[in-house]
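Participant: sequence first, then the predicted structure:
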Amino acid sequence: MNWVEFGKQTILDPRAAGAQLVRMHLPRDAGWSLLALLAILNGILYWALLPAEFLTAPLDGPVALTLVVGVALLLSSATLTLAGRMLGGQGDFDTLLRVTIWLQVLRLVAQIGVSLLSLALPPLAALASFAVGVWGLYIVTCLVTEAHGFSSLLRGLAVIGLSFIAAVMFLAVLLTLVGVTPQGTI
């Protein structure tokens, strides 16, 4: 498979790309390895790009950020699966893991591109970041809709909304358990 062409298809025709992603076979070990690699790459990128004020203990290094990203990716796959099933979807965890991994690859490429653009043309980078965010939500909605076999994008959007609420609640509890609170560390 030509991944660059698949990336273009995902941007230009996300429903077709979603259907192809659902049919794609990815061995479970490869999925876990890709998830770990993406968590590491994102942890390093966040550590390099986030302001120092944000990086307080225990989230002050790339290892901690990698763990948070890894948990968030797993949580996304699980909540997208469960929320979709609650709404009558057919997607399983492996399918939603593939969707999450592919979305994360696209997001990582976009984030690097916007970061580089911000070095040369900050106002244009802000506009590009907004456009990527809006179109990215459409892409996520299309891929989740296809992963669950829904005919309506509204159902896919509802899955994303339910998944987001569940993930925020889980991460709030998790971060509190490791000592991160709104007032700072415990």
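Facilitator: All right, it came through fine. Numbering: from 1, shown residues only.
Participant: from here on, just use CA atoms for contacts and neighbour counts.
Facilitator: OK.
Participant: okay, helices next: where are they in this structure?
Facilitator: 3-12, 14-23, 28-49, 62-86, 93-120, 122-148, 153-177 (DSSP state H).
Participant: any chance of those in CSV with distance to Thr185 and mean neighbour count as columns?
Facilitator: Formatted as CSV, these follow (distance: least, Cα to Cα, whole Å; neighbours: other Cα atoms under 10 Å):
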stretch, distance to Thr185, mean neighbour count
helix 3-12, 40, 14
helix 14-23, 41, 19
helix 28-49, 18, 17
helix 62-86, 14, 20
helix 93-120, 28, 18
helix 122-148, 30, 19
helix 153-177, 9, 16
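Participant: another structure for you, compare them:
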Amino acid sequence: MKFTDLGDLMVLTLRNPAHAVEVLRGLELTSGERWMVLMLAATLSSLLAGLARVMFPVPADDALSAILSSPVTLAGLQFAAMTISAGAVTVIGRAFGGQGEFEDALLLIAWVELILVGLQAMQVVLMLLVPPTATLMSLVAFGLSIYLTIAMTKALHGFTSTPKVALGLIGGVFLVATVLSVIAAAFGILPEVAP
């Protein structure tokens, strides 16, 4: 696959996510290659976040901010979160009669993250050139991530109802957030809340 093919696939993903899912499956990537795509997505996202933090430092003294200030730690956390998300998409989807496989979910989660990395890079540039538009780009990225996750999950599992997939996604997000909060609390990295 050439670099221009990636651009075409990105456009296809935005226009017709279901067809993009078929194309991604058709690549027949090995399990190791899918994990490498996930690692690439986590690494690029963390590097861009680290670059933005260096360019626009935000003072913070809690444990969570200290952990997230390290690109290596942030990449590890993103990698873990995307893996958990792929697992949740697979398990919850199958619980409702879906046919998706974990390795396909892993690839789709990684691909959506790579698209968001492109938007993240644009946001860093906009923060330099036109700072007020950077917030708008954050909203666009958030909306796009929800749209793509719902559309690609629907295609992954062969579902027909977008509202049901959206409800499943919301439930899954709460479930994953709860699990991650418990893990964070176990390691003592949640920010302290004043009584």
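Facilitator: Thanks, I have the structure now. Computed from a predicted structure; not experimentally measured.
Participant: got a TM-score for the pair?
Facilitator: Remark: TM-score between the superposed chains equals 0.88 [TM-score structural alignment, normalised by the length of structure 1]; 184 aligned residues with a Cα RMSD of 2.0 Å.
Participant: if we can go back for a sec, could you dump the helices of structure 1 into TSV with distance to Gln183 of structure 1 added?
Facilitator: Converted to TSV, these look like this (distance: least, Cα to Cα, whole Å):
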stretch	distance to Gln183 of structure 1
helix 3-12	40
helix 14-23	41
helix 28-49	21
helix 62-86	19
helix 93-120	29
helix 122-148	29
helix 153-177	11
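Participant: so who does Ala186 of structure 2 touch?
Facilitator: By Cα atoms under 8 Å, 6 or more residues apart in numbering, no residues touch Ala186 of structure 2.
Participant: which residue lines up with it in structure 1?
Facilitator: Aligned by TM-score structural alignment, Ala186 of structure 2 pairs with Leu177 of structure 1.
Participant: equivalent analysis for Met122 of structure 2, please.
Facilitator: Under the alignment defined by TM-score structural alignment, Met122 of structure 2 is paired with Gly113 of structure 1.
Participant: and its match, how far is that from Leu74 of structure 1?
Facilitator: Using Cα to Cα, to the nearest Å, Gly113 of structure 1 is found at 25 Å from Leu74 of structure 1.
Participant: same thing with Leu177 of structure 1?
Facilitator: From Leu177 of structure 1 across to Leu74 of structure 1, the span is 18 Å (Cα to Cα).
Participant: and Val134 of structure 1, by the same measure?
Facilitator: Taking Cα to Cα as the measure, Val134 of structure 1 falls 23 Å from Leu74 of structure 1.
Participant: show me what contacts the residue at minimal distance from the centre of structure 1?
Facilitator: For structure 1, the residue nearest the mean C-alpha position is Gln104 (4.6 Å; Cα atoms, centre = their mean). For Gln104 of structure 1, the contacting residues are Leu38, by Cα under 8 Å, 6+ apart.
Participant: which residue lines up with it in structure 2?
Facilitator: In structure 2, the residue paired with Gln104 of structure 1 is Glu113, using TM-score structural alignment.
Participant: what do you get for Ala72 of structure 1?
Facilitator: So Ala72 of structure 1 corresponds to Ala81, using TM-score structural alignment.
Participant: same check, this time on Pro62 of structure 1
Facilitator: Aligned partner of Pro62 of structure 1 by TM-score structural alignment: Pro71.
Participant: leaving out sequence neighbours, find the closest residue to that match.
Facilitator: Closest residue to Pro71 of structure 2 apart from its sequence neighbours, by Cα to Cα, 6 or more residues apart in numbering: Ser46 at 5.3 Å.
Participant: how far away is that neighbour from Met127 of structure 2?
Facilitator: 17 Å.
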